[in-house]
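1. pasting the structure only:
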């Protein structure tokens, strides 16, 4: 309950756990290593609960983790990130099998999940109709877009839109993907595309939050290929 209250700015604050030391670690890359034959990708697209669930459903994705990155303090807590004082972004680190799922297809999911033209808030693209895209052996279902997003409740720098790349190849694909997306939008994309930095895994109660039922105990399917609407609640 406390994390839900803190998400909306309520509840008692305890002393901050922020440690501003270890700047070399903070500014360095994510040195964690994926499983053999796997690769990492990292995305910020609003509240990490819903972002994680959408990637859990992607065929070829073998692991997802909600966490914090791109900040300037060491070992942040959820409350620190929500306060806006740590400058972290809520992100999801995706581990995927490149033989089953391309990085380009993960970028498609990223753009379809949120409105990349809104600054520091979670707005969801409105759905007009469902369609399916097949890239190699990876099949994804998306919604076409109506003009204008649905305004989300989550506001703050931690909800900023971001693609955080691990390799020069990922950077190139991300920039090319952004260019393609900009051509079909009538508003300027503000997504940041930056190297992946130190990843701090979020507290356990945030991991697979919606798949486990969230605050109301209503589990949402993380099955591969599931097209059910994602309800992101506390």
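-> Everything's here; your move. What you see is a predicted model; the values in this text were computed from it and never measured.
2. C-alpha from now on. contacts and neighbour counts both.
-> Noted.
3. can you map out the helices along the protein?
-> Using DSSP state H, the helices of the chain run over residues 2-7, 23-27, 48-56, 78-83, 103-113, 168-183.
4. out of those helices, deepest packed?
-> Scoring the helices of the chain by mean neighbour count under mean count of other CA atoms under 10 Å gives helix 48-56 as the most buried, with a mean of 25.
5. ok, back up a step: make CSV from the helices of the chain and add distance to residue 193 to it.
-> Output for those, formatted as CSV (distance: least, CA to CA, whole Å):
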stretch, distance to residue 193
helix 2-7, 26
helix 23-27, 15
helix 48-56, 17
helix 78-83, 20
helix 103-113, 12
helix 168-183, 7
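6. any idea how far apart the tips of stretch 80-97 sit?
-> End-to-end span of stretch 80-97 (CA to CA, to the nearest Å): 33 Å.
7. put this beside the first:
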């Protein structure tokens, strides 16, 4: 019984979700100083790069994974997949909207293709887990591959069919494949959250291990860390 209770408390303490409104405000204030050091990339900086959108659990984890991929210039954490305008982190995290935590990936198609980004997507989370990734539960953590064109939709669906035909996961894939409509960038303190908060319990126990598993399986897709 004690072991079960400890496990429940551990999961609760390492969830990608605010505990209370006051906690969110405190975290925002403490992290804001760090964010002042970061100069956001302008649209001019990102001209010439393509964009791709994915949702596969806590965006702190997903952002860090795509940031490690060669050819990726910038990644933003945010919200997508729902009808509500201007969603907030607290509303999304508590399942009060139809949005999922998602990422916006700016990439150089001459270095990394959309097909390879889709491979990264399916290879870095469990696409058979309905409305859940790790300790995070709820539709806001569902698996979604967004497409902006018929070509992208075809790439996603064909890759899913190949995974299913090979029975890679041993269970049916539940990833949603939906047209991209709008991406709402998350609050400033969420950007580069993993890199800026390495001692956070969720980052240590969930996010970093997930990133390391991805790196071990996709080492040829990684940026040269010496640069």
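-> Received, thanks. All of these numbers come straight from a predicted model, not from anything done at the bench.
8. rewinding a little: let me know which of the helices of the first structure is the nearest to residue 130 of the first structure.
-> Of all the helices of the first structure, it is helix 103-113 that lies closest to residue 130 of the first structure, at 11.2 Å by CA to CA.
9. equivalent range in the second structure for the closest one?
-> Helix 103-113 of the first structure lines up with residues 114-124 of the second structure when matched by TM-score structural alignment.
10. and if you look at stretch 69-79 of the first structure?
-> Using TM-score structural alignment, stretch 69-79 of the first structure lines up with residues 80-90 of the second structure.
11. got the end-to-end distance for the matching stretch?
-> 14 Å.
12. what does stretch 109-125 of the first structure give?
-> 12 Å.
13. could I get the buried residue list for it?
-> 109-125 (16 or more other CA atoms under 10 Å).
14. quick one: the strands in the second structure?
-> 50-56, 72-80, 100-107, 132-133, 136-137, 143-147, 176-179, 184-185 (DSSP state E).
15. of these, flag the one that's most buried.
-> Across those, averaging neighbours per residue (mean count of other CA under 10 Å) puts strand 100-107 on top, at a mean of 26.
16. quick one: that one to chain centroid distance?
-> Strand 100-107 of the second structure has its C-alpha centroid displaced from the chain centroid by 7 Å (CA atoms, centre = their mean, to the nearest Å).
17. tilt between it and strand 143-147?
-> Using axes from the mean of the first three to the mean of the last three CA atoms, to 10 degrees, the inter-axis angle of strand 100-107 of the second structure relative to strand 143-147 is 40 degrees.
18. report the angle between strand 100-107 of the second structure and strand 72-80.
-> Using the same axes, to 10 degrees: strand 100-107 of the second structure against strand 72-80 is 160 degrees.
19. show me what strand 100-107 of the second structure is packed up against.
-> The contact analysis (3 or more CA pairs under 8 Å, 6 or more residues apart in numbering; DSSP states H and E) places strand 100-107 of the second structure against strand 50-56, helix 59-67, strand 72-80, helix 89-93.
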